[in-house]
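Chemist: Build me a structure from this.
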Amino acid sequence: MSVAHVVVVMGVSGTGKTTVGQLLAEALDVPYAEGDAFHPPENIAKMSAGTPLDDDDRWPWLDAVGAWAAGRAGQGGVVAASSLKRSYRDRLRAAAPDVVFVHLAGDRALIEERMAARKGHFMPTALLDSQFATLQPLEDDEAGVAVEVSGSPEEITGRAVEALRRL
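Modeler: Sure, this is the predicted structure:
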């Protein structure tokens, strides 16, 4: 994989997008961006209250993430952004055609356990079911890889780096 690509680390909340994204950016020697930072305050408030976002909430957020990715074209980068639906990934690709995705996937019970253990995050575990209901895994025609989230963040990152090399 060329570092000129922007990698979008995707998956439901609690899969380790931020942690793995930061480690992946370090391994690839490219900048990292936290997708949650692109959410407008209204989205954060909605999720903090336990209300799932709808597509109208997500479009401006995806456009902001896509603009960041487009700005990194030819230079590379890593951004953590849930990108749960194909239409969301299509929107990101429309802004930045060369993005590739790393789908952090795993067992619901493990992910819920990790969500419950983290401190200070706005996403409550009560929204995990809505995240899984929304999730559409990568399709064969999408540039990207699925990586299992069991093990340490370093092990997950290592699997991601190896899978990206095979693209």
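Chemist: Could you use CA atoms for every contact and neighbour count after this?
Modeler: Noted.
Chemist: what packs against the helix or strand harbouring E154?
Modeler: Using DSSP states H and E, E154 sits in helix 153-165. Judged by 3 or more C-alpha pairs under 8 Å, 6 or more residues apart in numbering; DSSP states H and E, helix 153-165 is in contact with helix 17-28, strand 144-148.
Chemist: Tell me which of these sits most buried.
Modeler: helix 17-28 (a mean of 21; mean count of other C-alpha atoms under 10 Å).
Chemist: compare with the first, here's sequence two:
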Amino acid sequence: MSASGSPRRPCVVVMGVSAVGKTTVARLLSEQLGVALGDADDLHPEANIAKMSAGVPLDDTDRRPWLEAVGRWLRERNDVGGVVACSALKRSYRDVLRSACPSVVFLHLSASRALLADRIGQRTDHFMPASLLDSQLAVLEPLGPRERGLVIDAAPAPDRIVRTAVDLLTRPRDQASG
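Modeler: Now for the predicted structure:
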């Protein structure tokens, strides 16, 4: 609860590999929760965008300043809530975000490789090429048992995913774990 007695709005990272629907789900989720929306893609340094656009995967050194920027975004909204779309593929990346905002909840959108490849093939407006999908899938580490988060199938329509997420995020903790 916040000081006013109303439930505290969560800080949520909508995570997963490229084309899983992070941005769409994050936008709808932020609207439903009445909190700010962020897109981690907007926080990438130009060098990262150039590298990915050229089909070169980012390494952990490339990602560190980007993750720290996402963490700052979350920390600034810790008391009022916010939703950010961010791949957060490795546990160590999520640790950076969690260190900036300990109350963060990760919403991992999960989908089959076939669905992801189909979605990437239909994109015309994104710097992430289809050639990097396999490298992202290889790097992806599922949420661990001590990580605060939810895994939701990304195949249904985005509004259905968001309804499920809101239900799980707003359920009292004793009911959510049981």
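Chemist: So what angle separates the directions of the helix holding E154 of the first structure and strand 144-148?
Modeler: 150 degrees (axes from the mean of the first three to the mean of the last three C-alpha atoms, to 10 degrees).
Chemist: which residues sit against helix 153-165 of the first structure?
Modeler: The contact list for helix 153-165 of the first structure (C-alpha atoms under 8 Å, 6 or more residues apart in numbering) reads 1, 16, 19-20, 23-24, 27, 102, 144-145, 147-150.
Chemist: follow-up on the earlier one: with distance to E155 of the first structure as added columns, please give the helices and strands packed on helix 153-165 of the first structure in a markdown table.
Modeler: Output for those, formatted as a markdown table (distance: least, C-alpha to C-alpha, whole Å):
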| stretch | distance to E155 of the first structure |
| --- | --- |
| helix 17-28 | 9 |
| strand 144-148 | 10 |
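Chemist: closest to P41 of the first structure out of the ones you listed?
Modeler: helix 17-28 (19.1 Å; C-alpha to C-alpha).
Chemist: So which other helices or strands are in contact with whatever helix or strand comes next after that closest one?
Modeler: On the C-terminal side of helix 17-28 of the first structure, the closest following helix or strand by DSSP H and E is strand 32-34. With contacts taken as 3+ C-alpha pairs under 8 Å, 6+ apart, strand 32-34 of the first structure sits against helix 17-28, strand 77-80.
Chemist: what's the single longest helix in the second structure?
Modeler: helix 60-76 (DSSP state H).
Chemist: Check the mean deviation of that helix from the first structure.
Modeler: Helix 60-76 of the second structure, aligned to the first structure and superposed, deviates on average by 0.2 Å (mean C-alpha distance after the TM-score superposition for the first structure).
Chemist: Please compute how far that helix lies from its chain's middle.
Modeler: 13 Å (C-alpha atoms, centre = their mean, to the nearest Å).
Chemist: what about W73 of the second structure, how many neighbours?
Modeler: 22 (other C-alpha atoms under 10 Å).
Chemist: How about P129 of the second structure?
Modeler: 17.
Chemist: Kindly report the same for L132 of the second structure.
Modeler: L132 of the second structure, neighbours per other C-alpha under 10 Å, totals 17.
Chemist: Now tabulate the helices and strands packed on strand 32-34 of the first structure in JSON lines and tack on distance to D90 of the first structure.
Modeler: Output for those, formatted as JSON lines (distance: least, C-alpha to C-alpha, whole Å):
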{"stretch": "helix 17-28", "distance to D90 of the first structure": "19"}
{"stretch": "strand 77-80", "distance to D90 of the first structure": "16"}
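Chemist: Can you say which of those is nearest to R108 of the first structure?
Modeler: That would be, of these and by C-alpha to C-alpha, helix 17-28, which comes in at 15.1 Å.
Chemist: what's that closest one aligned against in the second structure?
Modeler: Alignment of helix 17-28 of the first structure against the second structure: residues 22-33, by TM-score structural alignment.
Chemist: which residues touch the matching stretch?
Modeler: Against stretch 22-33 of the second structure from outside (C-alpha under 8 Å, 6+ apart): 9, 14-16, 36-37, 39, 82-87, 109, 158-159, 161-162, 165-166.
Chemist: hang on, isn't G144 of the first structure packed against P137?
Modeler: No: using C-alpha atoms under 8 Å, G144 of the first structure is not in contact with P137; the gap is 10.4 Å.
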